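Q: Here is a sequence with its predicted model. Questions after.
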Amino acid sequence: MSTADAHPRSFDPANTLGMSLAQLFLRSAAAHPKRPAVRLDGEQTSYAQLRERVTTLARALLARRGELGPSAVEGDNPPLTAVLAARSAPCFSGILAALASGHGYVPMLPSFPPARVALMLARSQARAVVLDADGVALLDAVLTELDARGDALPRQFFAPDHTIPAQLRAAHPRHSFVDASELEACAAPVAAERVEATAAVDPEAIAYLLFTSGSTGEPKGVMVAQRNIARFLAVVIERYSLRASDRFTHLFETTFDLSLFDLFGAWSVGGCLCVPDKKQRLLPHQYILESEISVYFSVPSAAVMLKRVRLLQPGVFPKLRLVLFCGEGLPASLAESFAAAAPEAVVENIYGPTELTLACTAYRWDSARSPAECENDLVPIGEPFPAMRVKVVDADLREVEAGGVGELLMAGPQRALGYWRDPERTAAAFFVPPGETERFYRTGDRVRKASPERPMTFLGRTDSQVKIQGYRVELGEIEAALMREAGLDAAVALAWPPNEDGTGAKAVVAFLAPPPDAALDTNALLDRLDALLPAYMVPKRVELLDAFPLNSNGKIDRKALRARLDA
């Protein structure tokens, strides 16, 4: 039984609509100045303290913006500020200060190669960049890469908590630098009251620009408007009764759009963002207990590790009231285990690509009903969020019947603006289907359309349907059989080796990561699969791993597994 609705809210979540992200934070800071806004490295920062940091940095950004030269005038210079930082105090204050100064933010990680950071800076044309210590350490290499690209834009770099070395300043005289010792003096010309005004931006303005992997090898920038994320927040605040007493996990990097739920789900209602360190993030069991987490959010791959090492025991998380999964297919066994581990929690699977603002459908797990509604042992993705429209179409863009399979298209107030300065790609992905007047986003995901008998289910990417020996094969079906027969919560099947003519592959290779003390007989497993699947779908071999490689978003890194095969 959930206690989600047992506590009244202090405000109407509908008031979130029409407010910018910065305004939502400032409202919470005014209403809850003494409450903790962030727990980081074992210390808590109050809303009043965070607001002071944010306001000072925002004033410094505003003060220096007029020094960027003639190309910085409104309408020419894009309203974006980059944040080259990772899950640190400067990262959080940088994001909020960028927004409070009237800009959208562009998150970048210091763990990225310098060439990628330089590419993102050049493409976004962000003229101001906020840095943490690791960002400062990477900066010389990034600026050298920008020079090599012929990028001549002068930029302003702000390190609100750190020192910028004199040799770095001397090596790059085209740019300006403000570090911790200079921040107050830099901000002095701008009154604090001005931040309240600049935080009130147009709902159509870009809230954040996220660069995601592109099929061409060049990252594509997804533009998400203030009104898009405001709508998402209004929905989840209402749906989950988010409130000031909530303590949220922050397991995602800020370059992953799921981080927006952690950051602004918390900061919109006066809750606390709890930031585990690298070790705690990998196995957050003890951190959840010690930090008294009430709202847990992760990709399934990250949660699988808890079950793999037998930390997901019944009743272990009595204070969790909300458990959310997103980003990958959610195995039914994992949902069931988490529901038992957090008996007072609502457990939901939410779905949505970045282009539809984080998540736009939801399915609530019910131990009695849900197992029968799963497909390929994956939890359904359920019903669309309010005002979001669903179409499931065939290859000719004709809508399929209830219960049919096709590509998912979605429209509504969470549909993003498109791709940054890429009208051709935007037109291909955001289009008006036949018989419609509204623009829909093509997700590239294959789903089974909801019917009276069952909710909408996720079947994999349209490009996960491959040809093996001339037969069309859903890799997700093979992965479901592997998980079921091996008794595991994760499996990967890849089509390999490829045919010489480039049309499909000759066979399938499987990857599994059983617990350290498990004795998995792969020959017996393949024999069982042979009795369940056509011969061309049975993996040629099974590779056992100590653990699946994960990408920066915490998802299983299929590219790394493919590279292992191609090596």
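A: Arrived safely. Numbers count the residues shown, from 1 in each chain.
Q: Every contact and neighbour count from this point should use C-alpha atoms.
A: OK.
Q: can you tell me which strand in the protein is longest?
A: The longest strand of the chain (DSSP state E) is strand 440-448.
Q: After that strand, which helix or strand is next?
A: Using DSSP states H and E, the helix or strand that follows strand 440-448 towards the C-terminus is strand 457-461.
Q: and the helix or strand just after that following strand, how far from the chain's centre?
A: Remark: after strand 457-461, the chain's next helix or strand is strand 465-468, criterion DSSP H and E. Here the centre of strand 465-468 is set off from its chain's centre by 28 Å, with Cα atoms, centre = their mean, to the nearest Å.
Q: which helices and strands sit right next to strand 465-468?
A: strand 471-474 (3 or more Cα pairs under 8 Å, 6 or more residues apart in numbering; DSSP states H and E).
Q: Phe211 touches Gly217, doesn't it?
A: No: if you go by Cα atoms under 8 Å, Phe211 and Gly217 don't touch, sitting 11.8 Å apart.
Q: which one of those two has more residues nearby?
A: Phe211 (24 against 7; other Cα atoms under 10 Å).
Q: which SS class is the more buried one?
A: Using DSSP: H, G, I helix; E, B strand; the rest coil, the secondary structure recorded for Phe211 is strand.
Q: Against Tyr105, how distant is it?
A: 11 Å (Cα to Cα, to the nearest Å).
Q: Please enumerate the strands of the stretch 301-450 of the chain.
A: 322-325, 346-351, 361-364, 383-384, 389-393, 405-411, 418-419, 430-431, 440-448 (DSSP state E, counting those that start in this stretch).
Q: and if you look at the stretch 1-150 of the chain?
A: Secondary structure of the stretch 1-150 of the chain by DSSP E, counting those that start in this stretch: the strands cover 36-40, 43-46, 80-84, 104-108, 128-131.
Q: Of those strands, which is nearest Gly504?
A: Gly504 lies closest, by Cα to Cα, to one member of the strands of the stretch 1-150 of the chain: strand 104-108, at 35.7 Å.
Q: Quick check: buried residues in the closest one?
A: Using 16 or more other Cα atoms under 10 Å as the burial criterion, the residues of strand 104-108 that qualify are 104-108.
Q: who touches it?
A: Strand 104-108 is contacted by residues 79-86, 95, 98-99, 117, 120, 124, 205-210, 254-255 when judged by Cα atoms under 8 Å, 6 or more residues apart in numbering.
Q: another structure for you, compare them:
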Amino acid sequence: MTHPKFIRLFLKNVKKYPNNILFESANNRITYKEFYNLCIKFKDYICQESGRKTPVVCILESKKKFDYVSMIGTILAGGYYVPINKDMPLKKIQQIVKICDANFFSSEKKMKFKSNTKLVDEKKILNFRLNNKKKKYLISKNAYILFTSGTTGEPKGVIISKKNLDAYIEWIVKKINLKVNEHCSQFISISFDVSVCDFYTSICSGGKLFLPSKFDMIFPGNMISKNKISYLVSTPSLIDYIDSSKGLNKKNFKFINKILFCGEPLYENQVKKIFKQNSKIKIFNCYGPTETTVSVTCCKITKKNFKNLSDGVMSIGKAIPSSKLSLIKDKKFQKKEGEILISGKQISSGYLNSPLETKKKFVTIDNIRYFRTGDYANNYRGNFYFKNRLDNQIKYKGHRIELNEINYFLREYGFNNTYTNLFKNEIVSFIQGKHMNIEKIKKFLRNKIEQYKIPSNFVFLKKFPLNKSGKINIKKLENLAND
């Protein structure tokens, strides 16, 4: 079996720097060689136990090294993995296991499944002994599948192939240009594709990753300073959080020389705050939907140029070499503004077991395959600027959220008319009807959707305000949300 390029880069670093630390956490260190050996044991286990079926491994996030052992071990075995957020409700986890027909579930928690999915944890891997009976199965072209929100409450799996990931990692490794042993953060959840930017960039460059503890997640600024992090991967929301906890200061940002942002719009005032603490930092502001393998644009921002790259919101820059951005409006390609269409090597093959949804979002125009993003942007002097969404989807704290999914479950609870949107960086649900116990509603939603999707505020109305066109008056709802 020929490994993908990103695995070959990792193996090269194992050979060159076997005793260098790859992961460091509060009470644990693991070298490149030790990590590799664990990955091989994981690979051997799933190869032996999968029978003649390609290994498909769901990984329930624990924010520990075994998450990453499971990821690399699965790729080495020729299978693909499915990362799952630690806050995902059990019912939704079971749905995902069923949809992707997983034969393994990596978790430190005990789980029960109706299928023949086998639970695997670090203890099982350490005690495993290979019996040398090789079993043949098809090697998967896929690297991972990420599940995102669906409008009907059914999770939607985005397929990312090993070739997609190769194309992206080839670019980011050269762009970020990490030094051997450079200290990298790993705040981002493995269920969020931006985590590729710290984990894979680091292991393919010989870097050193620091896994945050629960305490570190509460006080990330302290963790950055304590571990002398020089390469930080972040969402803009994390910077706001660090600022609100008084962690955005010269001491904590002293060693940072590069920050990669992705997942939501980056604002000029956030950039100003960063440069106030360390004017030498280089910021890489990136953009890309999950369907296009992490990100497809990059804007390099410095203290000298940031004002020229801002209209209040920072530019997302230009397309990276493996991708191309086009703008379309009124069914015609435009030069200045329109919906972003993306083509190139990083485009997903589509959604798992969802041919109709794939056909709707992935289109072919003049023999070129594009992904329709639903994002509206303009092009000013060769740089792209994100403006707004064309549908009911938002990016919130780095997560992609389909607002209709929240409405779907509110209707399942018993409400006939609901509307959910983002106001002043908070998710607010408006409900037509009598006021009801909010804690009971939240408790119901916790069993259906992730914690970060649960609205911060619920507003009950006798009836929805309408505009002259008979549509919901968003401006009036915004005023109600602010009252």
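A: Arrived safely. Just so it is clear, the structure is predicted and the values come from calculations on it, not from any experiment.
Q: Between the two ends of stretch 206-217 of the second structure, how far is it?
A: Terminal residues of stretch 206-217 of the second structure lie 25 Å apart, using Cα to Cα.
Q: which of the residues in that stretch are buried?
A: So, applying 16+ other Cα under 10 Å, buried residues of stretch 206-217 of the second structure: 206-213.
Q: Over in the first structure, find the residue span it aligns onto.
A: On the basis of TM-score structural alignment, stretch 206-217 of the second structure is assigned to residues 270-281 in the first structure.
Q: and what of stretch 273-290 of the second structure?
A: Against the first structure, stretch 273-290 of the second structure falls on residues 337-354 (TM-score structural alignment).
Q: Next: stretch 338-350 of the second structure.
A: By TM-score structural alignment, stretch 338-350 of the second structure lines up with residues 406-418 in the first structure.
Q: ok, residues contacting that stretch?
A: Contacts of stretch 406-418 of the first structure (Cα under 8 Å, 6+ apart): 222-225, 227-229, 231-232, 355-357, 360, 387-395, 400, 426, 430, 438-449, 462.
Q: Can you flag the buried ones in those?
A: 222-225, 227-229, 231-232, 355-357, 360, 388-393, 400, 426, 430, 439-449, 462.
Q: Any chance of the buried residues of strand 104-108 of the first structure in TSV with distance to Glu543 of the first structure as columns?
A: Shown next, in TSV, are those (distance: Cα to Cα, whole Å):
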residue	distance to Glu543 of the first structure
Gly104	44
Tyr105	41
Val106	39
Pro107	36
Met108	34
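Q: burial count for the aligned residue in the second structure for Gly94 of the first structure?
A: Mapped onto the second structure by TM-score structural alignment, Gly94 of the first structure lines up with Ser70. By other Cα under 10 Å, 29 other residues sit near Ser70 of the second structure.
Q: name the helices or strands packed onto the longest strand of the first structure?
A: strand 405-411, helix 423-429, strand 430-431, strand 457-461.
Q: Now do the first one and strand 457-461, the angle between them.
A: With axes from the mean of the first three to the mean of the last three Cα atoms, to 10 degrees as the basis, strand 405-411 of the first structure and strand 457-461 are set at 100 degrees to each other.
Q: Pull out the buried residues from stretch 410-420 of the second structure.
A: Quick answer for stretch 410-420 of the second structure (16+ other Cα under 10 Å): 410, 418-420.
Q: which ones among those are found in helices?
A: Leu410 (DSSP state H).
Q: that older thread, let me have the strands of the stretch 301-450 of the first structure in TSV, extended by distance to Glu145 of the first structure.
A: Formatted as TSV, the strands of the stretch 301-450 of the first structure follow (distance: least, Cα to Cα, whole Å):
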stretch	distance to Glu145 of the first structure
strand 322-325	38
strand 346-351	37
strand 361-364	41
strand 383-384	43
strand 389-393	43
strand 405-411	39
strand 418-419	24
strand 430-431	33
strand 440-448	34
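Q: one step back: so which pair among the buried residues of strand 104-108 of the first structure is furthest apart in space?
A: Gly104 and Met108 (13.3 Å).
Q: quick one: buried residues of the match of stretch 338-350 of the second structure?
A: 406-418.
Q: how far does that stretch sit from the chain's center?
A: When distances are taken as Cα atoms, centre = their mean, stretch 406-418 of the first structure is centred 17 Å away from the chain's centroid.
Q: cool, and stretch 166-181 of the first structure?
A: That offset, for stretch 166-181 of the first structure, works out to 33 Å (Cα atoms, centre = their mean).
Q: same check, this time on stretch 229-247 of the second structure
A: With Cα atoms, centre = their mean, you get 16 Å for stretch 229-247 of the second structure.
Q: How about stretch 372-381 of the first structure?
A: With Cα atoms, centre = their mean as the basis, the mean position of stretch 372-381 of the first structure lies at 22 Å from the chain mean.
Q: now the end-to-end length of it.
A: End-to-end distance (Cα to Cα), stretch 372-381 of the first structure: 14 Å.
Q: Please apply the same query to stretch 312-331 of the first structure.
A: Per Cα to Cα, stretch 312-331 of the first structure runs 15 Å from first to last residue.
Q: do stretch 425-444 of the second structure as well
A: 23 Å.
Q: in it, what counts as buried?
A: Result for stretch 425-444 of the second structure [16+ other Cα under 10 Å]: buried residues 427-433, 442.
Q: Excluding its own residues, what touches the host helix or strand of Tyr200 of the second structure? List them.
A: Using DSSP H and E, Tyr200 of the second structure sits in helix 196-203. The contact list for helix 196-203 of the second structure (Cα under 8 Å, 6+ apart) reads 6, 9-10, 13, 22, 169, 172-173, 176, 178, 184-186, 190, 207-209, 232-233, 294.
Q: could you check the distance from Val304 of the first structure over to Ala197 of the first structure?
A: Val304 of the first structure is 45 Å from Ala197 of the first structure, by Cα to Cα.
Q: Next: Ile293 of the first structure.
A: Computed as Cα to Cα, the Ile293 of the first structure to Ala197 of the first structure distance reads 34 Å.
Q: Please identify which of those two sits among more neighbours.
A: Here Ile293 of the first structure and Ala197 are compared on neighbour count by other Cα under 10 Å; more neighbours surround Ile293, at 22 against 13.
Q: which residue lines up with the more buried one in the second structure?
A: Per TM-score structural alignment, Ile293 of the first structure is aligned with Ile229.
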